[in-house]
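Peer 1: Turn this into a structure:
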Amino acid sequence: MGLEDRESMRILRDALDPALGSEDVIRDFHTRWFGLDLSARDLFPPDMTKQREVFGHALLWLCDELIAQRAEEPVSFLAQLGRDHRKYGVTQEHYASLQKALLDTLRSHLALRWDRRLGEAVNDVVELVVGVMSGAADAETAPPFYDGTVLEHLRPARDVSVIRLRLDHALPYLPGQYVPVQVPQWPRRWRYLSPAIPSDPNGYIEFHVRSVPGGMVSTAIVGEARPGDRWRLSNPHGAMHVDRDDGDVLMVAGSTGLAPLRTLIMDLARFGENPRVHLFFGARYPCELYDLRTLWEIASTNPWLSVTPVSELNTDPPWAVDYPSVAPPRGLHVRQTGRLPEVVTRYGSWSDRQILICGKPAMVQATKAALVAKGAPAERIRHDPLAS
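Peer 2: Here you go, the predicted model:
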């Protein structure tokens, strides 16, 4: 029965559930894999905690989808994962050793319940994972990564950097997508960043990065990135977009969550006619609304765009004097004070809009919940996958 054997699939699923102690299974798998293939260890950063967590959650989600007899999305996900893993240098030989290590690990941890049916289900799941990922990677013709040089590092606020690069070869991406980025300060540790400008045929690209407590990569970028640094980018992800035929648009951006929405707005500016777009751009302090001047310049020549600045606090901290003023010329909406979910819903339910939200996961979740409570249809609200 294999993948159609729901009873066996549930046994496998429970073995991969973090709530039921799957950490030992995932840790044992990586130990076995690196023991079989020493070159595989060099593909990953020294600290494997995050990688183990992500891999375990991916396997758990895969089992849940297969138990529900939903195969299309898992296959698409695994294919994208295979294409994406090319940036690490994963080869067909690595997939062969991964397959053996994963089968041996699962057989060992499920030994007390192992029988022919369970063995068939486990084998089919592992073959699906390895087969789709390796096949998609082998079939992909686009480069696995794109290298580029940092041209400028601007600090418009204490915890915010604007990084401008020129890539050796242009990276094609759609407005609103995000890309994996590796910086020289943290080799082999990739972080997703959203470009703040549309894809440029000459290879220019811009990122907005906010340093977050405990964020090793973001802290290194804000504190240490220098012109001349060589960055490595990989192929884009995400499906954030504006449908120009689907009505007016509400955008909500928290801090550097502005980047993908700014890109969408810049792309819309290519057209003579657009749906109305209302952007709420929020931060903790007024001085952290770092890109109001650019937004004002776009809005001043595109009457379909309205921008409302929002700050949680009404006054700036003492350190603001060390950074450039971000006050825009007169012309934007008056700045509002309060948390984004509260300010946005003061204006109504926005139930007739396409709604895009970008920023910290807590802000995205709170804003989405507030809009739904106000009457906005959940299916009209889009955001990227949330990660802590």
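Peer 1: Please count neighbours and contacts with C-alpha atoms only from this point.
Peer 2: Will do.
Peer 1: Does anything pack onto the helix ranked longest in the chain? Which helices or strands?
Peer 2: In terms of residue count, the longest helix belonging to the chain (DSSP state H) is helix 116-139. Other helices and strands packing on helix 116-139, by 3 or more C-alpha pairs under 8 Å, 6 or more residues apart in numbering; DSSP states H and E, are helix 6-15, helix 72-84, helix 92-109.
Peer 1: Now do the last one against helix 6-15, angle only.
Peer 2: Following axes from the mean of the first three to the mean of the last three C-alpha atoms, to 10 degrees, one obtains 100 degrees for the angle between helix 92-109 and helix 6-15.
Peer 1: Which residue ranges of the stretch 151-300 of the chain form strands?
Peer 2: Secondary structure of the stretch 151-300 of the chain (DSSP state E, counting those that start in this stretch): strands at 160-167, 179-182, 191-193, 204-210, 230-233, 249-254, 277-283.
Peer 1: Export the ones you listed as a markdown table, with columns for mean neighbour count.
Peer 2: Output for the strands of the stretch 151-300 of the chain, formatted as a markdown table (neighbours: other C-alpha atoms under 10 Å):
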| stretch | mean neighbour count |
| --- | --- |
| strand 160-167 | 22 |
| strand 179-182 | 20 |
| strand 191-193 | 18 |
| strand 204-210 | 22 |
| strand 230-233 | 20 |
| strand 249-254 | 23 |
| strand 277-283 | 24 |
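Peer 1: now the other sequence, so there's something to compare against:
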Amino acid sequence: MSGTEPVSPIPGIIGARPPGHHWAGEPVLPVSPFGQVRMPGVAPVGVRPEPPADGMNPADDVALHQIQRLLGDSLSLAGGPGDVAVRLRAALVQAQPALFARLPGGAGWQVEQLAQALTWLVQNLDQPPQLVAACGRLGAVLAECGVLPQQLQLAGAALAEAMRAGLGANGWRQDFDEAWRSTWDHAYEWIAHAMASGAYRPVAWTAVVVGHERRRDDLAVLRLRPYLPMPYRPGQFARIEVSELPGVWRPYSLCGDPRRDNIVELHVRAKGEAGVSGALVYRTQVGDTVRLGPAEGDMGLPGSGRDLLMIAGDTGIAPLKALLSELAATGDRRSAVLFWGARNLAELYDIEDVAAIAGACRRATVVPVISEGDADQYASGLVTDAVAEYGEWSEHEVYLAGPPSMLAATSAALRGLGVAPDRIHHDFPE
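Peer 2: Alright, predicted model coming up:
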């Protein structure tokens, strides 16, 4: 949606204060003998104040704390951050329907993020450097999501209306309205500036680890929650940095359901305790933070209606699990068959989750293939042989993920089965 398309109007704010009238409980600012309103701590006209020790104007400090108090009081009176966030999102969806469609997560998760943002804003308003920096980071990630500055212009009016609706016509005050609108005006300028300059600097997301499971001695499944919305498509990967190795970034597939929430799942296998993989598997705990770069890679579900063949090796199950999640979330009617090749049963570390997601799809089948030892109820042998025996694949779109040697051998086998090279999709190993 372009910024020039008409939008639904945000209802106006009622109950403006008559000139000279003070609302009950409103602080009355002192007036100088010359009839000028004087902020506390500000010297009268003609008197040169002593410079503050920290270089800041005390009047600015007083004004910020007064606005902060107005924001906090009105947010509490309007029902709290959660209730206000519900009304704010509803007003913005009505005014800019395409806005939240560009952001990851469902309505519930987006409301939660808005509530956290309102709380953070009130708590940090008296720290301008932090406020400017946070707005800059938010603007950069919104630009990555495809949000346009024009789509945010009505957010101030929507925010004031969300507050007023919680207080009712008789509870809303003009100073509340002015505090929220002026705060948003400043925030919008910082956000819009970052959105415009985002193309000239790299964007990274800080994420907290909310889950860490060792599925094997050398393998862990991590769940990360970025503090800010992170856009990605199922099948893509991102580079990860851990705090103990600053400046070292390693790529990992992003497994998750971006339509539902902003949780990113990583499947990490470590060859040893060193490096980023070793840190993620052996030394990362819930509550730690990592940094993620922008999503990369072109592997994603095609727009065509062709059925799908997926073949995974080792942790290559992660991006293909994400593609299955997309099929389930959208109710896609295409058939999908996922072969997961493993040396032994222990390497099927995520089979329960994968099978559950396949069961939620309209037409999906998971075929584990064990190449060594006891296969139990699963197929045995090489995964390429199992694929050849299962059916005919020349009309399918094929997706591969796994170690480089597996990608090369499987691609060659598929071409031998009559699958055109342009229908075989995988990211190129680094």
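Peer 1: hang on, the earlier thing: residue 192 of the first structure: which of the helices and strands packed on helix 116-139 of the first structure is closest?
Peer 2: helix 72-84 (12.1 Å; C-alpha to C-alpha).
Peer 1: For that closest one, which residues meet the burial criterion?
Peer 2: By neighbour count with 16 or more other C-alpha atoms under 10 Å, helix 72-84 of the first structure contains the buried residues 74-75, 77-84.
Peer 1: quick check: angle from it to helix 116-139?
Peer 2: 50 degrees.
Peer 1: Off-centre distance for helix 72-84 of the first structure?
Peer 2: 16 Å (C-alpha atoms, centre = their mean, to the nearest Å).
Peer 1: what's that helix packed up against?
Peer 2: Using 3+ C-alpha pairs under 8 Å, 6+ apart, helix 72-84 of the first structure sits against helix 49-67, helix 116-139.
Peer 1: once the structures are aligned, where does stretch 223-238 of the first structure end up in the second structure?
Peer 2: With TM-score structural alignment applied, stretch 223-238 of the first structure matches the range 282-297 in the second structure.
Peer 1: what's the offset of the matching stretch from the middle of its chain?
Peer 2: With C-alpha atoms, centre = their mean, you get 13 Å for stretch 282-297 of the second structure.
Peer 1: what residues are up against residue 72 of the second structure?
Peer 2: Neighbour list for residue 72 of the second structure: residue 122 [criterion: C-alpha atoms under 8 Å, 6 or more residues apart in numbering].
Peer 1: Report the separation between the nearest residue to residue 238 of the first structure once chain neighbours are set aside and residue 310 of the first structure.
Peer 2: The shortest distance from residue 238 of the first structure to any non-neighbouring residue, by C-alpha to C-alpha, 6 or more residues apart in numbering, is to residue 177 (4.8 Å). The gap separating residue 177 of the first structure from residue 310 of the first structure is 24 Å, by C-alpha to C-alpha, to the nearest Å.
Peer 1: so how many other residues sit close to the closest residue in space to residue 81 of the first structure that isn't next to it in sequence?
Peer 2: In space, and not counting its chain neighbours, residue 81 of the first structure is closest to residue 133: 6.3 Å by C-alpha to C-alpha, 6+ apart. When neighbours are defined as other C-alpha atoms under 10 Å, residue 133 of the first structure has 24 of them.
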